[in-house]
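>>> return a 3D structure for these sequence lines:
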Amino acid sequence: MQKVGILTSGGDASGMNAAIRAVVRTALYHQMEAYGIHLGFEGLMAGNFDPMSRGSVADIIHRGGTILQTSRSQIFMTGNGREKARDELQKRGIQNLVIIGGNGSLRGGYELGKLGINVIGIPATIDNDIVYTRSIGFDTAVNTALEAINRIRDTATSHGRIFIIEVMGRHCGEIALAAGVAGGAESILIPEIETDLDEVTRKIKQGTQRGKLHSIIILAEGVYPVMELAQEIEKRTGKDTRVSILGHTQRGGTPTAVDRIMASRMGMAAVDFIVEGKRNIMVAEEGDRILPVPLQEVIRGTRTPELAMFEIARILSI
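Model prediction:
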């Protein structure tokens, strides 16, 4: 009987639980044994394994976070750490490991695959920065940011203020771009496009001249120090400028239908690919299709946002 281990690693993303549920139940459907590994790669090296049943994943599809918990591990990225992880899997006869996480998690999985373990990756990160696919958690994070934008716009209008809303995304502007377009932001600042403060202030002044009461600026974290940006814009425009940093509120919460469905499809496909004999691949969504992509290609790729969206935002915010 084949055995499948499941772990979540790196930052949590809403929809991870739906993916765990799908992996476990599909494995059991194929008469496999499923084992949950707690606390990511740290738990893998520590031998923190639990057998999983249909009941152990009941009533989790709607929950944010991850029931297996997660961590980031520097030790695992050493040769000794990965060998320890392999030994813990082999000691239990677990031939396959499903890793649910982002770029760092998939990179760790690729290295573990070199030691003889069959690794199947499921992309789950709010950053949506993994090549060849959308990622579980992104849609929920965007909708969380969008809800905040809608609420802040009411306050901005009431007080005639400029608001800078900083969203997460690390080195990728996907959340800022999607939330900014959907939220009708006047300006969107992302790492993939050089910041032009002259253009930002020009739009604000144009809006003021035609009687616009407020402006919303969406800033991807790390692009510009947000408090310095607020001071500079207030100095240039003379308008009261406030800052709202959404932070980790974008990670948690009930996953959207989009993330639940995608996680369910990817989790089921991960086990199906094991049954088909696929090795060391990531489950990717391409349109309506679910495809296997070699982990080696995934870790070498670099994803950039669809910058045509930036042009949409630029034109529609005039």
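>>> can we go C-alpha only for contacts and neighbour counts from here?
Fine.
>>> helix or strand: which one has the closest residue to Met227 other than its chain neighbours?
Once flanking residues are discounted, Met227 sits nearest to Val243: 7.2 Å by C-alpha to C-alpha, 6 or more residues apart in numbering. Under the criterion of DSSP states H and E, Val243 resides in strand 241-245.
>>> for the very next helix or strand once past that strand, name the packing helices and strands.
Next along the chain after strand 241-245, taking DSSP H and E as the criterion, comes helix 257-275. Where contact means 3 or more C-alpha pairs under 8 Å, 6 or more residues apart in numbering; DSSP states H and E, helix 257-275 is packed against helix 16-29, strand 118-123, helix 138-159, strand 281-286, strand 289-294.
>>> mind listing what's buried along the last one?
Read it as strand 289-294. Buried residues in strand 289-294, defined by neighbour count with 16 or more other C-alpha atoms under 10 Å: 290-294.
>>> can you check the fourth one too?
For strand 281-286, the buried set under the neighbour-count rule, 16+ other C-alpha under 10 Å, comprises 281-285.
>>> still on that earlier bit, can I get the helices and strands packed on helix 257-275 in TSV with distance to Gln90?
As requested, these are exported to TSV (distance: least, C-alpha to C-alpha, whole Å):
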stretch	distance to Gln90
helix 16-29	18
strand 118-123	11
helix 138-159	34
strand 281-286	20
strand 289-294	23
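>>> here is the second sequence; please produce its structure so I can put it next to the first one:
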Amino acid sequence: MYKIPSLPSSDKKPRAIAILTSGGDSPGMNPAIRGVVRAALHKGIKVYGVTKGYSGLIIGDMTEMNSASVTNIVQRGGTLLKSDRCLAFKDPAVRHQAAMVLKEKDIDALIVIGGDGSLTGAHLLTQENNINVIGLPGTIDNDIYGTDDTIGFDTAVNTALDAIDKIRDTALSHESLFLVEVMGRNSGFIATHVGIACGAEMVVVPEYETKAETICFQLANNRLLGKGASGIIVVAEGQTPGLTTHLANVLAQHQLEAKVCILGHIQRGGSPSGHDRVLASCLGAAAVDYLCAGYNDVMIGVRDSIITDTPLKQVIEKNKKLDDAFFQLALLLHK
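Sure thing, here's the model as predicted:
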């Protein structure tokens, strides 16, 4: 349950808003869209859904939405509005073109659901073109500053966990070692949560350097002591392509055969968890409330179960760090 703050009244209620999803899709984007649409219509605000993120915005590809537009979408993965990674939006002239599209259609504000890059685009759009924007954290990586939780993270963890529980059956039956790669180029949130939940022997994340030789020593020591032999090592993909395969090759040089299993994009798909549906719905509805209260250039997130706002400038300039004590707990439980 999330506590929704009481916001001050304002005479800045928008007449019409647009909503888009941008960047990598994440489970829960659809419930967020539904939350925005239903809350806006309740307040007498028109809503336009933009197709394919910023790419659709710059060409005016949008459709007015009604209550029926978002019927039966809460259980669907992906995004009803489609998504895109629009590199052209890095150009100020393109952002100005997008702003002109909104103004020509008499749209007063834009709600953007996405990750760090998408929220950066939203911040620049309002700074340069005086378009009111509200951001929602939609990413499975949970690496957005200003919120404890992001839309899609819980589902991604559960999807990875379900796959690893199946892999474990083979690992135990054959006494095999599996290196299971989960998403997370710069962030070890998924890997750490999954590692704790599945009882993995080890967790490898970008935030902490882990040498392959150290892994070999720890595995050999675990076998010698007869403990920790779950057969599962969870590896965040990291910034270097092929990290997990490299680790497997080094282990092989030390007579430790490890099978590589890369979960990949299955973590992005699937029906959103109950947790993500509630989180997304609350954040979507709250975004409309914040717009009506006169807020602009902020991201709506959640801290300590309270819905909060964080300036987009802070969101894109600060890094959300993996809690050291939490990661150390992951290591402790694997001993």
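>>> what's the TM-score here?
The TM-score (TM-score structural alignment, normalised by the length of the first structure) is 0.97; 317 aligned residues with a C-alpha RMSD of 1.3 Å.
>>> circling back to that earlier point, wait, which of the helices and strands packed on helix 257-275 of the first structure is closest to Ile218 of the first structure?
Between Ile218 of the first structure and these, the tightest spacing by C-alpha to C-alpha is seen for helix 138-159, at 8.9 Å.
>>> so that closest one aligns onto which residues of the second structure?
The aligned range for helix 138-159 of the first structure in the second structure is 153-174, by TM-score structural alignment.
>>> ok, stretch 286-298 of the first structure next?
Mapping stretch 286-298 of the first structure onto the second structure (TM-score structural alignment) gives residues 303-315.
>>> could you tell me the end-to-end distance of that stretch?
14 Å (C-alpha to C-alpha, to the nearest Å).
>>> okay, now Glu317 of the second structure: neighbour count?
Using other C-alpha atoms under 10 Å, Glu317 of the second structure has 10 other residues around it.
>>> sorry, slip of the keys, the one I care about is Lys278 of the first structure.
Look at Lys278 of the first structure: counted by other C-alpha under 10 Å, it has 18 neighbours.
>>> before we move on, what about the one 10 residues further on?
Taking other C-alpha under 10 Å as the neighbour definition, Asp288 of the first structure ends up with a count of 6.
>>> could you do Leu179 of the second structure as well?
For Leu179 of the second structure, using other C-alpha under 10 Å, the count is 23.
>>> any idea which helix or strand comes after the strand or helix carrying it?
In the assignment (DSSP H and E), Leu179 of the second structure maps to strand 177-182. Remark: after strand 177-182 of the second structure, the chain's next helix or strand is helix 189-198, criterion DSSP H and E.
>>> buried residues, the next helix-or-strand element following that next one. List them.
Counting by DSSP H and E, the element after helix 189-198 of the second structure in chain order, helix or strand, is strand 202-204. Neighbour counts over strand 202-204 of the second structure (16+ other C-alpha under 10 Å) mark 202-204 as buried.
>>> now, which of these sits nearest Val278 of the second structure?
Closest to Val278 of the second structure, out of all of those and judged by C-alpha to C-alpha, is Val203, at 29.2 Å.
>>> what sits against the residue mapped onto that closest one from the first structure?
Aligned counterpart of Val203 of the second structure in the first structure: Ile188 (TM-score structural alignment). Contact analysis of Ile188 of the first structure by C-alpha atoms under 8 Å, 6 or more residues apart in numbering lists 176-177, 180, 217-219, 310, 313.
>>> relative to Glu232 of the first structure, how far out is the residue lying farthest from the centre of the first structure?
Using C-alpha atoms, centre = their mean, the residue of the first structure lying farthest from its centre is Gln209. It sits 39.2 Å away. Gln209 of the first structure sits 20 Å away from Glu232 of the first structure, going by C-alpha to C-alpha.
>>> what's the answer for Arg210 of the first structure, then?
Distance, Arg210 of the first structure to Glu232 of the first structure, using C-alpha to C-alpha: 22 Å.
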